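*Asks:* let me see the structure of the following:
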Amino acid sequence: MKSSPLYVLMAFASALSSSLANILDPLNPKDGSATELSLKFQPALDFDKDSCYHVTALDLKGHFNEGLRPNHPVGASVCRTADRLAHSNAYVRRRCNHYWCAYMYGYYFEKDEGPFVSHIHDWEHVIIWTLHNEIFYVSWSAHGNYTTKHISDSALRFHEGTHIKIVYHIGSGPWSTHSLRLAKGSDEPPENHWGRWFVAWLVEVTWMEPWSKMLLQHNWGEKPHPDMREDDFGMKLKETAPWDAIHNEGFDPWSDADTWATTSLLSGMGLRSNFTSVEELVQQDL
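*Replies:* Okay, the predicted model is just below:
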């Protein structure tokens, strides 16, 4: 029996109402949410039209994003609404020693829906590797596995000089799901609602107490979780660390010994947040 137009409309309205309930106010402390260097190296993202936008995973009131079930009746259109761009956080955790710094940026998506394989919640990550505060390598994730390229690789494209361009997309096979990839020339101009490379409000997870503990210890289910968790963080840095970082300068994937000294003494900078309100962010993009 065919569904009536009214039934389809009611189903769409129900789905839209459910998705709007997931929109959380982003964490955006006015006192400063990230270091200048974390902001300087923050990736600039775009999203293919069949892909969700990344959003806030946890708000200031301690509410977790409930995510969206993969069989959501209207697919990616619900998790790709323009208002999600103004309600988004990116998360970063740094580890610095022996003149190297690894900046791991984490992105939360409400679901990952492919043709035949899907799951609620998705986390993907980008690692920027710097030596003496200059980018030398970039690593990005696909379902927990990382690819690393040297800054000299022509495939790397940057927005305003220091923001690696990354696209959230779905693979080509029937069993594919979403992951990150490097941007290509054909990705210009960006396809998101704002028509520009997107840089969300950035929050250092180690400065988010008590939210950081809540965020990193939360059970996101069997599928991807933040690689910024303590054991996962060190392990992923060990797996992706450039050969010369380990063998030349002796970078330690497990040590935070110089994290604060490296980012403050070598840069001589303070702290700031990207924006102070959602309204300010929206005004800047009108």
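*Asks:* contacts, neighbours, all on C-alpha from now
*Replies:* OK.
*Asks:* surely Gln202 touches Arg93?
*Replies:* Rather than Gln, residue 202 is Leu. No. Taking contacts as C-alpha atoms under 8 Å, Leu202 lies outside contact range of Arg93: 10.5 Å.
*Asks:* the two: who's more crowded?
*Replies:* Leu202 (27 against 21; other C-alpha atoms under 10 Å).
*Asks:* for the closest residue to Ile120 other than its chain neighbours, which three-state class applies?
*Replies:* Distances taken as C-alpha to C-alpha, 6 or more residues apart in numbering place Lys111 nearest to Ile120, at 4.3 Å, with adjacent residues excluded. Secondary structure state of Lys111, per DSSP: H, G, I helix; E, B strand; the rest coil, is strand.
*Asks:* check contacts around Lys111.
*Replies:* Cys52, Gly67, Leu68, Arg69, Pro70, Ser118, His119, Ile120, His121, Asp122 (C-alpha atoms under 8 Å, 6 or more residues apart in numbering).
*Asks:* compare with the first, here's sequence two:
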Amino acid sequence: MRTSYLGSALLAIAEVVLAYSSPILRDNDVFRRDVLTKLPRNADENSLRFQPALDFDKDSCYNTAAVDVQGNLNPGLPNKGSPSAGCRDISRLDNANVYSRSRCNNGWCAYITGRGTGGHVHDWENVVVFVQNNKRIARVAPSAHGEYKGATNNPVLDGDHPLIVYHKNGLSTHAFRIAKEEERYDVENDFGWWQIADLVAWDGYPSGFVQEQLTHHDFGKATIKLVDSRFGDNLKKAAGDSIPGFDPYQG
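*Replies:* The predicted structure follows:
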């Protein structure tokens, strides 16, 4: 039976990005080289407060740290095998980070979680959380291959944490989706509770070098939406017509 326990009481910021690696060849193969030591949690109170809590369907991969304190990048996993082969080792959750960036103006703050598209060595999708006056979650928009068609103004919450599931949504692709109410007590990850990984805010990296190593790296088709060239456009797309007055390019 699923438990609703939510680890630590963390918050979320405008963009939280998760690094995932694609599946490997055999279920019993664990490529330890792709598990880096995570960065320490370093984010502001409001970013932690609204951070999405995640679960992972059994046919999907766990996220893990994308960069370590020395600036070493996660090499990813070979793009082979079944959609969840060898990438659900518990050490990945033990060393998971979430990366974030926020934008606040006109009474609104925006918060994203990220991961790309399935079938790549690295996978970045994102979840955007829009909060009004630092009190009310007005909209949660999980990405699915660059689109936010699953966005809702009535998300399933545990306190101030939106509940988000990483799932298989195609023959060999994965994406985020809003959890269903009946899934609240039906967690499928190995810990048995909703996961809130250590959050690293845009200004919370141990050094500028580490941040640049991550944000300037070419991950191919899997792109990080926190960088200046993509951040505002993705906030605009996630907001749709539901966040009146919010400027995705200001602040």
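*Asks:* before we move on, what SS does the alignment partner in the second structure of Thr130 of the first structure have?
*Replies:* By TM-score structural alignment, Thr130 of the first structure lines up with Val131 in the second structure. The three-state assignment at Val131 of the second structure reads strand, by three-state DSSP.
*Asks:* ok, Tyr205 of the second structure touching Asn42?
*Replies:* Yes. Here Tyr205 of the second structure reaches Asn42: they are 7.4 Å apart, a contact under C-alpha under 8 Å.
*Asks:* show me where the stretch 101-250 of the first structure has strands.
*Replies:* 118-131, 134-142, 145-150, 158-159, 163-170, 178-182, 201-204 (DSSP state E, counting those that start in this stretch).
*Asks:* export those to TSV and tack on distance to Phe47 of the first structure?
*Replies:* Putting these into TSV (distance: least, C-alpha to C-alpha, whole Å) gives the following:
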stretch	distance to Phe47 of the first structure
strand 118-131	13
strand 134-142	14
strand 145-150	19
strand 158-159	15
strand 163-170	5
strand 178-182	9
strand 201-204	17
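*Asks:* what's the most buried one of the ones you listed?
*Replies:* Per residue and on average, the most neighbours among these fall to strand 201-204, with a mean of 26 (mean count of other C-alpha atoms under 10 Å).
*Asks:* so what secondary structure elements neighbour that strand?
*Replies:* strand 34-35, strand 89-97 (3 or more C-alpha pairs under 8 Å, 6 or more residues apart in numbering; DSSP states H and E).
*Asks:* which one of those is the most hemmed in?
*Replies:* strand 89-97 (a mean of 24).
*Asks:* which residues touch that strand?
*Replies:* 26-27, 38, 54-57, 101-108, 200-206, 228, 251-253, 255-260, 262-263.
*Asks:* if we go to 6 Å?
*Replies:* Strand 89-97 of the first structure has contacts (C-alpha atoms under 6 Å, 6 or more residues apart in numbering) with 26, 55-56, 101-107, 200-205, 251, 256, 258-259.
*Asks:* and the residues you listed, which are buried?
*Replies:* For these, a burial check counting by 16 or more other C-alpha atoms under 10 Å picks out 26, 55-56, 101-107, 200-205, 251, 258-259.
*Asks:* which ones among the residues you listed lie within helices?
*Replies:* Residues of these located in helices (DSSP state H): Thr259.
*Asks:* show me what contacts the spatially most central residue of the first structure?
*Replies:* Closest to where the C-alpha atoms of the first structure average out (C-alpha atoms, centre = their mean) is Tyr107, at 2.3 Å. By C-alpha under 6 Å, 6+ apart, Tyr107 of the first structure lies in contact with His54, Ala90, Trp123, Glu124.
*Asks:* same deal with Ala138 of the second structure?
*Replies:* Counted by C-alpha under 6 Å, 6+ apart, Ala138 of the second structure has contacts Phe130, Val131, Asn153.
*Asks:* would you quantify the distance from it to Phe31 of the second structure?
*Replies:* 40 Å (C-alpha to C-alpha, to the nearest Å).
*Asks:* what's the answer for Leu77 of the second structure, then?
*Replies:* 8 Å.
*Asks:* out of these two, which sits in the busier spot?
*Replies:* Of the pair Leu77 of the second structure and Phe31, Leu77 is the one with more neighbours under other C-alpha under 10 Å, namely 21 against 14.
*Asks:* which one in the first structure is aligned with that one?
*Replies:* Using TM-score structural alignment, Leu77 of the second structure pairs with Leu68 in the first structure.
*Asks:* right, and that match touches Glu110 too?
*Replies:* Yes. Counting by C-alpha atoms under 6 Å, Leu68 of the first structure touches Glu110, with 5.3 Å between them.
*Asks:* that older thread, closest to Val278 of the first structure out of the contacts of Tyr107 of the first structure?
*Replies:* Ala90 (14.6 Å; C-alpha to C-alpha).
*Asks:* that closest one -> the second structure?
*Replies:* Here Ala90 of the first structure is matched to Val98 in the second structure, going by TM-score structural alignment.
*Asks:* ok, Cys79 of the first structure next?
*Replies:* So, by TM-score structural alignment, Cys79 of the first structure is matched to Cys87.
*Asks:* wait, which of the strands of the stretch 101-250 of the first structure is closest to Phe233 of the first structure?
*Replies:* Per C-alpha to C-alpha, nearest to Phe233 of the first structure of these: strand 118-131, 10.8 Å.
*Asks:* and that closest one, what does it pack against?
*Replies:* Contact analysis of strand 118-131 of the first structure by 3 or more C-alpha pairs under 6 Å, 6 or more residues apart in numbering; DSSP states H and E lists strand 100-113, strand 134-142 as its packing neighbours.
*Asks:* change it to 10 Å
*Replies:* Under the contact criterion of 3 or more C-alpha pairs under 10 Å, 6 or more residues apart in numbering; DSSP states H and E, strand 118-131 of the first structure touches strand 89-97, strand 100-113, strand 134-142, strand 145-150, strand 163-170, strand 178-182, helix 230-240.
*Asks:* what would these look like in TSV with distance to Arg196 of the first structure?
*Replies:* Supplementary listing: those in TSV, determined by distance: least, C-alpha to C-alpha, whole Å:
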stretch	distance to Arg196 of the first structure
strand 89-97	17
strand 100-113	18
strand 134-142	21
strand 145-150	24
strand 163-170	11
strand 178-182	16
helix 230-240	29
